[in-house]
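Peer 1: The following block contains a protein sequence and its predicted model.
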Amino acid sequence: MVDKFVGTWKMISSDNFDDYMKALGVGFATRQMGNMAKPSLSFSVDDQGLICMRSQSTFKTTEVKFKLGEEFEEVTADDRKTKTTFTLDNGKLIQKQCWDGKETTLEREISDGKLVAKCSIGKVTAVRTYMKEA
């Protein structure tokens, strides 16, 4: 299940994130902050199987709680209001966000002890890599 994601992860690299945010429609000032932020990402699971994903940086902290396969309304760090669904597919945690006729997919997987997040919208993909904190 999602057990391998549980814990706190610190971002160590981010590639093409500005182009990804542009494709999402994020404004210049918010993109500047997003590019400077080095968020930590933490995952936990409660007794009822509710998964909590928390992204924390000096600029903003966001938290979503979800069950796999159940759509919910999410307000993203850049204030988009999306219909979001998380699924698990071949060990990858897939987050699909839909809003205003647009769709983005965030695919997270553990590879070589790192959490690799591929963020895609249309033909634009950003890759953000995290190391687990001790």
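Peer 2: Here it is on my side, so go on.
Peer 1: rest of the way, CA atoms for contacts and neighbours
Peer 2: Will do.
Peer 1: Please, which helix or strand holds the most centrally placed residue in the chain?
Peer 2: Nearest to the geometric centre of the chain sits Leu106, at 5.9 Å (C-alpha atoms, centre = their mean). Assigned by DSSP states H and E, Leu106 belongs to strand 102-111.
Peer 1: what's next to that strand, contact-wise?
Peer 2: 4-5, 91-98, 115-122 (C-alpha atoms under 8 Å, 6 or more residues apart in numbering).
Peer 1: for the next helix or strand after that strand, packing partners?
Peer 2: Sequence-wise, the next helix or strand downstream of strand 102-111 (DSSP H and E) is strand 114-121. Helices and strands touching strand 114-121, by 3 or more C-alpha pairs under 8 Å, 6 or more residues apart in numbering; DSSP states H and E, are helix 17-24, strand 102-111, strand 124-132.
Peer 1: Okay, one more to line up with it:
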Amino acid sequence: MPPNLTGYYRFVSQDNMDNYLRALDINVALRKLVCLLKPDKEIIHTGDHMTIRTITSLRNYVMDFDLGIEFEEDLGPVDGRKCQTTVSWEEDQLVCEQRGEKRNRGWRHWLEGDLLHLRMTAEDEVCVQIFQKVK
């Protein structure tokens, strides 16, 4: 049975964000700004429905979805694109596939103790963020 990810998580660290954003064709000024942000994550997980809020001082991004059901995701606040997105469980990891202009785009979340890991991919780049559960 997959874990329940419900909780509020504070940013701890990230690796390779600039190269990941470059793979998404984000301009240099915005890349530098985003690399300075320390986002929080709030996850509400009820059965097969999830809401993931990424909260920053610049802007927030809300992803609201049903597991296993493809939907059109508007990534306008991120990189101006739309894609076909499906989020499902692979064992104890929440896996997102985002089909669109960019190859190999998606992410996966998993817990190790009270640390939430996020591995984001686009093209050949990988960015890893880690968050600490605070409530």
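Peer 2: Noted; the coordinates are in hand. Please read all numbers here as calculations on a predicted model, not as lab measurements.
Peer 1: For the two chains, what TM-score is obtained?
Peer 2: The TM-score (TM-score structural alignment, normalised by the length of structure 1) is 0.89; 133 aligned residues with a C-alpha RMSD of 1.8 Å.
Peer 1: any idea of the angle the strand holding Leu106 of structure 1 forms with helix 17-24?
Peer 2: 150 degrees (axes from the mean of the first three to the mean of the last three C-alpha atoms, to 10 degrees).
Peer 1: Strand 102-111 of structure 1: which residues count as buried?
Peer 2: Neighbour counts using 16 or more other C-alpha atoms under 10 Å place 103-110 of strand 102-111 of structure 1 among the buried residues.
Peer 1: Pick the one among the residues you listed closest to Lys60 of structure 1.
Peer 2: Leu106 (18.8 Å; C-alpha to C-alpha).
Peer 1: Please tell me how far Glu97 of structure 2 sits from Phe71 of structure 2.
Peer 2: Using C-alpha to C-alpha, to the nearest Å, Glu97 of structure 2 is found at 11 Å from Phe71 of structure 2.
Peer 1: Common neighbours of the two, please.
Peer 2: What both Glu97 of structure 2 and Phe71 touch, as defined by C-alpha under 8 Å, 6+ apart, is the set 85-86.
Peer 1: Which of the two has more residues huddled nearby?
Peer 2: Between Glu97 of structure 2 and Phe71, counted using other C-alpha atoms under 10 Å, Glu97 has the larger neighbour count: 18 against 14.
Peer 1: show me the contacts for the closest residue to Phe5 of structure 1 other than its chain neighbours.
Peer 2: What sits nearest to Phe5 of structure 1 in space, not counting adjacent residues and going by C-alpha to C-alpha, 6 or more residues apart in numbering, is Phe43, at 6.2 Å. Listed by C-alpha under 8 Å, 6+ apart, the contact set of Phe43 of structure 1 reads 5-8, 51-54.
Peer 1: By neighbour count, which of the residues you listed wins?
Peer 2: Most crowded among the contacts of Phe43 of structure 1, counting by other C-alpha under 10 Å, is Phe5 at 23 neighbours.
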